[in-house]
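>>> Pasting a predicted model and its sequence here:
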Amino acid sequence: MWDHRAVALRSPAPAAPNYTTPAGFAGATWAAMGTTLHLIAPVAQLELAQTHAQACFATWEATLSRFRPTSELSQLNQQSGSTVPVSKLLWDVLATALAAARASHGIYDPTLGRGMLSIGYDRTFSEIAGLTLTAPGQFPVLGGAWRGIQMDATQRTVTLPAGAMLDFGGIAKGMAVDAALAELTQVVSGPVLLNAGGDLATIGPPPDGAWSVAIPGAGIPGAIALRGGAMATSSIGQRAWQQGQTPRHHLLDPRTGAPVANGVWATTVATQSCAQAEVAAKVALILGEEAGAAFLTRWGIAGSFLMTDGRHVTTAGWPTEEV
């Protein structure tokens, strides 16, 4: 089940997923949902594909960003304790997030918004990167408020517990990738790869049979052959900053309310949907090497752990072919 490979790392900071653009394909890059989007498609269809993907992400960001006061998510958070009608998009994302919370026994928790505020993550990461923030007023904020969320399917209304704050974060990004690719299957003929800051999914393999994707992790040699499906990486180094004298990052353990510190620097998982990959990578990282690997095995998802001591550990089913 285990493949332990000692990797000499000068720094454990993971690199962004890297991949080779096949002959006859081209790429486009833009910013959305607090990250960088990269799309690879056949040259003749790239412009059309980018137009549809950009429009999809613009809608998702306008609806679900907690950093936009006018977004539907921000409006819902401001009305915690009250019953609020919501759009189908927000409803679907919340339903998916709550299903993930139940499946992970609360290790994935979509109600850690106030916890994020307490550690200084109160604006987009581009606005806090490199800053030293003031110490928190209240810390930690424990998870679990998701259990009190009420959803009325007949009226399509949501009632958050008083004081609860949703933060969909990565799961919304993963779902947006899946939604964009579902739309692209209707307008683009041919393989496509879409990467949203490490949440990566594909429509079929390229003509040479597989996407060559470098494993996210500085110093890890080789690349895997991804023939379809999705990958996601969760890392304590992707969004990190200083708060007073204390280093912080965006991955909170809902059991303690504190940023995770368990010896795992990054997890990468490969599965069929980007949303599932995003949740699985985050849960595995929060649980740690042993419990996280057991969790992935129960879900039937292949995973890779990059440890702070330089080890690279993979679970059963991880693509081993290097290209």
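Looks like it came in fine.

>>> rest of the way, CA atoms for contacts and neighbours
Fine.

>>> Can you report how many residues neighbour residue 183?
Residue 183 is flanked by 15 other residues according to other C-alpha atoms under 10 Å.

>>> Might one say that it is in contact with residue 54?
No - in this structure residue 183 lies outside contact range of residue 54 using C-alpha atoms under 8 Å: 11.4 Å.

>>> second one coming, line it up with the first:
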Amino acid sequence: MKKILSIILITACLACGCSSASGTEKNTSKSTASEPESIDFFAMDTTIKFSAYGDKKVLKGAKKVLTDLEKKVSVTDSGSEIYHINQNGSGTLTGDVSDLMQKALQMCTQTDGALDISIYPIVKAWGFTTGDYQVPDESTIQSLLPMVNYTKVEFDKTTGNVTIPSGMTIDLGSIAKGYAGQQSAQYLRDNGVKSALLNLGGNVQTIGSKPDGSPWKVGIKDPNGDTPMMVLSITDQAVITSGGYERYFEQDGHTYWHIMDPATGHPADSGLCSVTIVGDDGGTCDALSTSLFVMGLEKAADFWGKSNDFEAVFVTDSGEVYITEGLKDKFALTDDHADTTVKVISR
């Protein structure tokens, strides 16, 4: 059934600017109420910053949680469990990787294939895995599409055993970063951290609020510019954005981005250029930011209307901004975008 949207026109203004994740200003040797400990490192193809009010040694432990997971799920690391499965057609996943596979397949089913962990050969054909960008000919795409079908992945969640058909390649990248942020945050919680912000390059995971009780301020980038267009006030949740502006190339006057539609083998042409998901579960948010981008506004709004575990911000190709009703009291437009009309999607 088609979702009917109840639209409320609102605008809000922020008195000052913002960053993609504020509240992580400084790296010091000793934490104070106003200055968190922080570490910066590169992993999962992005620059990452973990900031927390607590012992810096704990942050290093959280980093290890993330980097250990990356080594196990990488599609290019010959020592990873996913690499082994792709090379041999079968294998066994352990611990967090098995849990991640279970969650990924659940999200593929829940989104009716808008998320598909077997899309990797298509992404590779467009050059997004190598940087050798190209528009593949249609015959190449059509030859690869039969192997884009997550339902053909055989997974035993009890043993962790996975079997895939010959010619199929799986990749958990569409959910792994959000899941890794969530696992790192849980490690910090388990070690006594009550206030932290983990910035994984567009994926933000917060723990609690700031020490003074105020929420974290997380910026949403203008897809057509370099500045934040909106700030969300967030406490103990993840904020994850997928946008066509993140990775793309231009050829013959056309722009092609990395978010692929599993049904067509082409970059998703859904009328959206940015989707931000806010929720308690980082892995779920990561998966939904991609799959709702593929769905487009109407189907994504309908999906949200039938769910109760996330909120969303959608930016269309024409520059319209839609937010779900759970965020209407938690956002503010930046000064540069103060005249933007924001439409609220209600159930």
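Structure's in. What do you need? Predicted model only: the values in this text are computed from it and were never measured.

>>> so what number do they get for TM-score?
After superposition, the two chains reach a TM-score (TM-score structural alignment, normalised by the length of the first structure) of 0.85; 305 aligned residues with a C-alpha RMSD of 2.5 Å.

>>> Next, show the common contact partners of residue 183 and residue 54 of the first structure.
By C-alpha atoms under 8 Å, 6 or more residues apart in numbering, residue 183 of the first structure and residue 54 have no common neighbours.

>>> Give me the aligned partner of residue 313 of the first structure over in the second structure.
Aligned counterpart of residue 313 of the first structure in the second structure: residue 322 (TM-score structural alignment).

>>> so where is stretch 93-105 of the second structure in the first structure?
Going by TM-score structural alignment: stretch 93-105 of the second structure matches residues 86-98.

>>> got a list of contacts for the matching stretch?
The contact list for stretch 86-98 of the first structure (C-alpha under 8 Å, 6+ apart) reads 63-64, 72-73, 109-110, 146, 156-158, 168, 171-172, 175.

>>> can you check stretch 123-140 of the first structure too?
Stretch 123-140 of the first structure is contacted by residues 34, 67, 115, 118-121, 239-244, 256-258 when judged by C-alpha under 8 Å, 6+ apart.

>>> Now do the same contact list for the aligned partner of residue 57 of the first structure in the second structure.
Structural alignment (TM-score structural alignment) places residue 57 of the first structure against residue 66 in the second structure. Residue 66 of the second structure makes contact with 180-181, 183-184 under the criterion C-alpha under 8 Å, 6+ apart.

>>> which of those tops the neighbour count?
Among the contacts of residue 66 of the second structure, the one with the most neighbours (other C-alpha under 10 Å) is residue 181, at 28 neighbours.

>>> Does it belong to a helix, a strand or coil?
Following DSSP: H, G, I helix; E, B strand; the rest coil, residue 181 of the second structure is assigned to helix.

>>> Could you verify my assumption that it touches residue 196?
No - with contact defined as C-alpha under 8 Å, residue 181 of the second structure does not reach residue 196; the gap is 11.7 Å.

>>> What separation is there between residue 44 of the second structure and residue 217 of the second structure?
Separation of residue 44 of the second structure from residue 217 of the second structure (C-alpha to C-alpha, to the nearest Å): 24 Å.

>>> if you count what's nearby, which of those two comes out ahead?
Comparing residue 44 of the second structure with residue 217 by other C-alpha under 10 Å, the one with more neighbours is residue 217, at 24 against 18.

>>> residues in the first structure matched by the helix or strand hosting that one, start to end?
Per DSSP states H and E, residue 217 of the second structure falls inside strand 216-221. Counting by TM-score structural alignment, strand 216-221 of the second structure lines up with residues 211-216 of the first structure.

>>> And for stretch 271-290 of the second structure?
The aligned range for stretch 271-290 of the second structure in the first structure is 263-282, by TM-score structural alignment.

>>> So which bits of the matching stretch are buried?
Residues 264-271, 273-282 are the ones in stretch 263-282 of the first structure that count as buried (16 or more other C-alpha atoms under 10 Å).

>>> Check the offset of that stretch from the chain's centre.
Distance, stretch centre to chain centre, for stretch 263-282 of the first structure: 7 Å (C-alpha atoms, centre = their mean, to the nearest Å).

>>> what about the helix or strand encompassing residue 96 of the first structure, how far off from the second structure?
In this assignment (DSSP H and E), residue 96 of the first structure forms part of helix 88-103. Mean deviation of helix 88-103 of the first structure relative to the second structure after superposition (mean C-alpha distance after the TM-score superposition for the first structure): 1.3 Å.

>>> buried residues in that helix?
By neighbour count with 16+ other C-alpha under 10 Å, helix 88-103 of the first structure contains the buried residues 90-91, 93-94, 96-98, 100-101.

>>> Can you tell me which of these is closest to residue 301 of the first structure?
Closest to residue 301 of the first structure out of the buried residues of helix 88-103 of the first structure is residue 100 (14.4 Å), distances taken as C-alpha to C-alpha.

>>> Might one say that the closest one is in contact with residue 278?
No - at 10.6 Å, residue 100 of the first structure does not count as touching residue 278 under the criterion of C-alpha under 8 Å.

>>> Can you tell me the closest non-neighbouring residue to residue 195 of the first structure?
residue 38 (5.1 Å; C-alpha to C-alpha, 6 or more residues apart in numbering).

>>> which residue in the second structure lines up with that neighbour?
Using TM-score structural alignment, residue 38 of the first structure sits opposite residue 49 in the second structure.

>>> got it, and residue 195 of the first structure?
By TM-score structural alignment, residue 195 of the first structure lines up with residue 199.
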